[in-house]
Structure formats: C-alpha cells, structure tokens
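Q: predicted coordinates and the sequence they were generated for:
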Amino acid sequence: MKLLVTGGAGYIGSIVTRALLAAGHEVEILDDLSTGHRDNVPAEVAFHELSIHDVARVLTPEAGFDGVLHFGAKIAAGESVIKPELYWDTNIRGSLALLEAVRAAGVPKLVFSSTAAVYGDGPGEGLITEQTPPAPTNPYGSSKLAVDLMITAACGASDLGAVSLRYFNAAGASLSDAGHLGERHDPETHLIPIALQAAAGDRDEFLLFGDDYDTPDGTCIRDYIHVEDLATAHLLALGHTAPGRHQIFNLGNGNGYSNKQVIDVVREVTGAKLPVTLAPRREGDAVVVVASSEKARRELGWTPAKADLHAIIADAWTFYQYDKGRS
C-alpha cells in the first residue's frame, strides 16, 4: 500500500515507518519538525516538511494514497495545561484538516495515534478497558478524545475505515543496523528517559513525586509498552480497518510497574546509583493506570513481544548511549 505517515519524524512515527517499510509498503512522511528529527526520515522515503494544517497539499486525489497513519500532534500533558490553545490548534484543527483531506481524496484507511490520557484517572481499581468512560484531566487528553469523536463521525458519514490505538506508556527503542531510533524529546517529560539522563550524570537529580500513595511501595503505577510492540499493532490495525467503521483498541502490557520499580531497574541496567530526590505529589497524577489489552489481543491478534520492563529499559539505555555518542 501507499501510505502517508503524519508526524513520521517523531519517536513513535519513525519507528512505525521503519516497520511499514520492512513490510513492503511505500511510505511518505509529513512532519513540520517542531519536535521531530529530520535524521529519523529514511533516505528512500519522500519527505514533506509541512504543518499538519497543510496536509491537503500532499493528500490529494491524484496522489493515490491507500491509507494514513496519523501521529502529528502535541503530546505533553503538562504543557497542554499552560498552553491549551496550542493543543486545540494542532491536535484538533490539524486533525480536522486531515479528515477533510482524507475525505476529499477518497482515502479508505486511517490509523490514529490516540492515548490513555482520554481515560484520565481511570476507574480507580482494576484494568482500564475500552468501555471505561473517558474522563480526561488535561487539554492533551481532551484534544485526543475530541479527535476520536471526530473520526467516529467521519466514518459514519462515509466509507472511511479507521482504528484508534490508545497507548499507555510507550518506552524503549528500535535498535537495528540501519540506525537506532528512540526518545529524544526536548524538554524530556517521560519517566524512563529522565531516569536514564540522571543515571548518566546528565541530570543533577531524579525527582520522585510522592511516595505516600495507596500502592504497595507508595509510588504511582503505570503500564509500560515497548515501542516496537506499538509498531506491530499499527500494522495489524491497518489490515483490520472496515469501511464505515471506527474501532478503538487499548495498547498496554496489562502489567503495572511502580516508579520505584522503574528506578530499581534503571539502576540494574545502567550500573549507576541514580540519585533520587523526594518531591511533593504533583497535582493531577493518577495513582494506578494499567491497560486491559484483551480486545487488541483477541481482535487484532496482537501480543506484546517485549513486555519485560528490563528489556524495555535496556533498549532505551542502548539508544541513549548511542544518541549521546553521536552528538
């Protein structure tokens, strides 16, 4: 298939692009490089340095695209609280421009990069399923939920077949002879790369926000999923779209790891002491957020191949050292 990947120069988009190429697809990338990296784009891939708002310049009827994988978005929950208008503009208005272009061009397939942030704090107990009522607690989650609703309406009004994949905590890296791909956000906001920066001595301290939660060790619990497992799910989702239907799947390992467990594994993988400073709880941090991916396993045939936290962090550490060595 001929596929357009929006946000394909970013962390997850670039790794999914690599998987699509390996599967024999023709890929083009649209990215404004506001957070993505030009060197993430393979030499054989046509690259369009454009805003998502200008996607109709690429996604034309004449271009003959068979599908779109949409990663082009702002993703920092904390920033979204301070600059909500940025998230309305990029995530909602940009996605509306994409849906308009998809419909005008007659593109039959769409896979959307959604997020567990649409669930907010989740049910409090038990795993989060696709039936868990959405309750976003920040503009980032709200913007992604708005796009999910837009996609549902678009599918209902046309023959578009779409799948939204609601990720939990993506982590790890894609390591290959062609080059390593991993997280390099600026500023970094995700727990594992921040911990690796501290372990490497590139950050003065690691702040642990609260150790008095109602969990076995007092720290928040999250579900971490290897980015290559995410990539596999996107390829399966692409083959699972059905005309006029919008399907939603959670993607996670179904296992929760506490912040202290992550710190311990980072110490084990890196061999570093990893200095930790206890800080007050952050407002809005959910206590336990863990996915049920039973629907994705049952209907997509998806099974995480790298569910072990040690393997996830080891790959992220290999990428961090690789990226640091070339900078």
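A: Perfect, thanks for sending it.

Q: C-alpha from now on. contacts and neighbour counts both.
A: Will do.

Q: you'd agree residue 68 is in a strand?
A: Yes. Under DSSP: H, G, I helix; E, B strand; the rest coil, residue 68 sits within a strand.

Q: what's the burial count for residue 46?
A: Neighbours of residue 46 under the rule other Cα atoms under 10 Å: 13.

Q: does the nearest residue in space to it that is not next to it in sequence sit in a helix, a strand or a coil?
A: Spatial nearest neighbour of residue 46, excluding adjacent residues (Cα to Cα, 6 or more residues apart in numbering): residue 28 at 4.8 Å. Here residue 28 is recorded as strand under three-state DSSP.

Q: just the strands in this protein please.
A: Ranges of strands in the chain, per DSSP state E, are 2-6, 26-30, 46-48, 67-70, 109-115, 161-167, 169-171, 206-209, 221-222, 224-226, 246-251, 257-258, 276-279, 288-289.

Q: against that first model, consider the following:
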Amino acid sequence: MSILVTGGAGYIGAHVVRLLLERGDEVIVVDDLSTGSAERVGDASLMQLDVAAADARDQLELVLRERGVTAVIHFAARKQVGESVEQPEWYYQQNVGGLANVLTAMRAADVRTMIFSSSAAVYGMPPDQVVTEDTVCRPINPYGQTKLVGEWLLSAAETAWGLNWAGLRYFNVAGAGRPELGDPAVLNLVPMVLDRLARGERPKIFGEDYPTPDGTCIRDYIHVLDLAHAHLAAMDHLTAEQAPIERIFNVGTGSGASVRQVIDAIGEVSGLDARAEVEERRPGDPPRLVADASRIGLVLGWQAQHGLQDIIASAWEAWQAGPRRIG
C-alpha cells in the first residue's frame, strides 16, 4: 500500500513509519519539522509542509494523487496542554484546521481511509478510574477539545462522503522502539525524570497522599512500539472491512503504574540515585487513570506486548544514545 503519514517525523509517527517500511509499504511523510526530524523517517519520502497552512490543501491533494495514496495516518498536531491554554485560537487553527485541510484533500483525491491520532485528553477528569470508550468526554483544556472536535469532524466526513476511519485515544506513551527514536520532548514523566537526573537534580513527585497503594498517582503507560503496532492493526482492519464495528479505541495496557513505581524503575535500570522530592499535589490530577483496552483487543486483535520494565529500559537506552548522555 501507499500510505501518507502526517507528522511522521515526530516521536510516535516515526515508529509507525519504520514499521510500514519494514513490511514493504510505500510511505510518504508530510511534516513541517517543527518538532520532528528528517533523520527519523528512514527511507520514506519526505514532504516538508505545515498541513494547517492556507495553501496546504492543494499540495496535499497533488501528492495524494501522484503517489496513489490508499490511506492516511494523521499525527500532525500541536500537543502541549499548557501552550493550548495560553494560545487556544492557534491550537484550534493548527489541530482542527490542519485536519480539515487533510480531509478536504482526501475527499478531492478520493482517498477514503484515515487513522486519527486522538488522545485520552478527550476524557478530561472522568469519575471512573478505569476509562472505557463510552465514558463521557469532558476535556478540560483546548488541546483535549481539539482532539474531540477532530473525532466529530471525522464522523461528519463519514456521513458526508464515506470516510472510513478509526480514532486511537492514547494514554501515557513512553519508551523507544529503537535508540535513535526516543522521545525528543521533555513533556512526559519518563523524559522529565531523565532530564532532571541529567541536570544533577532529583525527580519530583506531586503529592503522595492519594488513595493509591503508595500514595502517588497511577497512570496507564503504553510502550510507543505497541502503540505503533496498534496503528497498523487499525489501518489493516479498515482496509479489509467495509463496515467496522467501532470507530474509537483506547490504546493502553489496562493496568497502571504509580509515579513512584516509574521513578524507582528508572533508578533501577539506570543505576542512578533517583530518590524523589515530594511536593504538594497539583490541581486536577486524578488519583488513578487507566484504560479499559478490551475493545481494541476484541475488534482489532491488538494487545500490548511490553510492560513497564521494557518501557523504562528502552527509554534509558535511547536517552544514553542521545546528546545528553548521563555519566
């Protein structure tokens, strides 16, 4: 197949690109390289383009037609929660406008299959500690809102012109499938801990008085390579099935690890002193947030293959292969 991957030079996208190339698919990456890197796309074709730009639709339609694209995997988006609160207009323009441009080009070129990179941020702060796809979505920041609006837009395109799509709601993504494909951003717990250790500082825990076994928050951590395989499972399902049973899938392990467990695992794998400083709770942190991942197993036959130790070991190997090697 000929697959177009927007945002394919980024952290998660590059893992999907590598898997597609390994199995022999033709891959075209569209990325503005604002957070991604050209070195990450391997032998895939690279088109440098901001999909939210005013002239992006025509360029996207042209490449879809010229390369005979059969499906699109859409990662390209802004994803910093704090930044989305400060610049909501820009986040809607980038995330919703960018998706609209891609869909407009797909409709014109008669490309009818899309896998959409969504997020557990669509749930906000759900009352349920184990979240199913039927949990009511109440996003609490513009980033999460744009992902939910994206799902609505895809559903509307399905009704209007027959788009065949699936939306994957990620939980906490970490690790690396290859040392050169580690998470380049310091926005999530694992790279944040490694960043502090690299600077000779202690990791931080925000609150240790939650109603959990060790008092720290519990989250569902998914290995980025497992997540990449979930995209391929979804795409293969869509291309084989004319009427999918479901459109929305949680991608997680179905089990959780506490903040303290993650930090302790980093200390064990790295051999570093990772004893944490404890600070006051941050507002808005639910005690436990774990995915019910049964739907994706039942419908797509996918399940996570890697646990916390694999995630941390691969993240550490990738960090040590990068420019900020510790020790």
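A: Done, it's in. Every value quoted in this text rests on a predicted model; they were computed, and no experiment measured them.

Q: residue 87 of the first structure: which of the strands of the first structure is closest?
A: strand 109-115 (13.7 Å; Cα to Cα).

Q: how about the closest one, aligned to which bit of the second structure?
A: The aligned range for strand 109-115 of the first structure in the second structure is 113-119, by TM-score structural alignment.

Q: in the superposed pair, what's the mean gap between that stretch and the first structure?
A: For stretch 113-119 of the second structure, the mean deviation from the first structure after alignment is 0.5 Å (mean Cα distance after the TM-score superposition for the first structure).

Q: now do that stretch: distance to the chain's middle.
A: How far stretch 113-119 of the second structure lies from its chain's middle: 10 Å, per Cα atoms, centre = their mean, to the nearest Å.

Q: could you do stretch 219-233 of the first structure as well?
A: With Cα atoms, centre = their mean, you get 9 Å for stretch 219-233 of the first structure.

Q: show the end-to-end separation of it, please.
A: 29 Å (Cα to Cα, to the nearest Å).

Q: so it matches what in the second structure?
A: Against the second structure, stretch 219-233 of the first structure falls on residues 216-230 (TM-score structural alignment).

Q: all helices of the stretch 151-300 of the first structure, in order?
A: 191-199, 227-238, 259-270, 294-295 (DSSP state H, counting those that start in this stretch).

Q: CSV for those, including distance to residue 130 of the first structure and mean neighbour count?
A: Formatted as CSV, those follow (distance: least, Cα to Cα, whole Å; neighbours: other Cα atoms under 10 Å):
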stretch, distance to residue 130 of the first structure, mean neighbour count
helix 191-199, 25, 22
helix 227-238, 16, 22
helix 259-270, 25, 18
helix 294-295, 8, 18
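
Q: could you export those as CSV, including distance to residue 285 of the first structure?
A: Converted to CSV, the helices of the stretch 151-300 of the first structure look like this (distance: least, Cα to Cα, whole Å):
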stretch, distance to residue 285 of the first structure
helix 191-199, 13
helix 227-238, 23
helix 259-270, 12
helix 294-295, 25
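
Q: so which of those helices comes closest to residue 70 of the first structure?
A: Closest to residue 70 of the first structure of the helices of the stretch 151-300 of the first structure is helix 227-238 (Cα to Cα; 10.6 Å).

Q: quick check: residue 86 of the first structure touching residue 76?
A: No. Assessed by Cα atoms under 8 Å, residue 86 of the first structure is found out of contact with residue 76, at 10.8 Å.

Q: from residue 42 of the second structure, how far off is residue 29 of the second structure?
A: Taking Cα to Cα, one finds residue 29 of the second structure at 10 Å from residue 42 of the second structure.

Q: these two: which is more packed in?
A: Set residue 29 of the second structure next to residue 42 and count neighbours by other Cα under 10 Å: residue 29 wins out with 25 against 13.

Q: relative to residue 73 of the second structure, how far out is that one?
A: Remark: distance between residue 29 of the second structure and residue 73 of the second structure (Cα to Cα) = 10 Å.

Q: and for these two, which residues touch both?
A: By Cα atoms under 8 Å, 6 or more residues apart in numbering, residue 29 of the second structure and residue 73 have these common neighbours: 4-6.

Q: which among the helices of the stretch 151-300 of the first structure is found nearest to residue 54 of the first structure?
A: Short answer: helix 227-238, nearest of those by Cα to Cα, at 23.5 Å.

Q: ok, residue 163 of the first structure touching residue 110?
A: Yes. Contact criterion Cα under 8 Å: residue 163 of the first structure and residue 110 qualify, at 6.5 Å.

Q: list the residues that contact both of the two?
A: Common contacts of residue 163 of the first structure and residue 110 (Cα under 8 Å, 6+ apart): 238, 241.

Q: can you find the partner of residue 75 of the second structure in the first structure?
A: Aligned by TM-score structural alignment, residue 75 of the second structure pairs with residue 71 of the first structure.

Q: OK, contacts around the residue nearest to that match when sequence neighbours are not counted?
A: Closest residue to residue 71 of the first structure apart from its sequence neighbours, by Cα to Cα, 6+ apart: residue 7 at 4.8 Å. Residue 7 of the first structure makes contact with 13-14, 29-32, 36, 70-73, according to Cα under 8 Å, 6+ apart.

Q: isn't residue 143 of the second structure right up against residue 89?
A: No. Counting by Cα under 8 Å, residue 143 of the second structure does not reach residue 89; the two are 10.6 Å apart.

Q: higher neighbour count, the two?
A: residue 143 (26 against 11).

Q: how near is the equivalent of the more buried one over in the first structure to residue 91 of the first structure?
A: Taking TM-score structural alignment, the alignment pairs residue 143 of the second structure with residue 140 from the first structure. Using Cα to Cα, one obtains 8 Å as the distance from residue 140 of the first structure to residue 91 of the first structure.

Q: buried stuff in stretch 81-96 of the second structure?
A: Buried residues in stretch 81-96 of the second structure, counted by 16 or more other Cα atoms under 10 Å: 81, 84, 88, 91-96.

Q: among these, which one sits closest to residue 192 of the second structure?
A: Among these, and counting by Cα to Cα, the member closest to residue 192 of the second structure is residue 81, at 15.3 Å.
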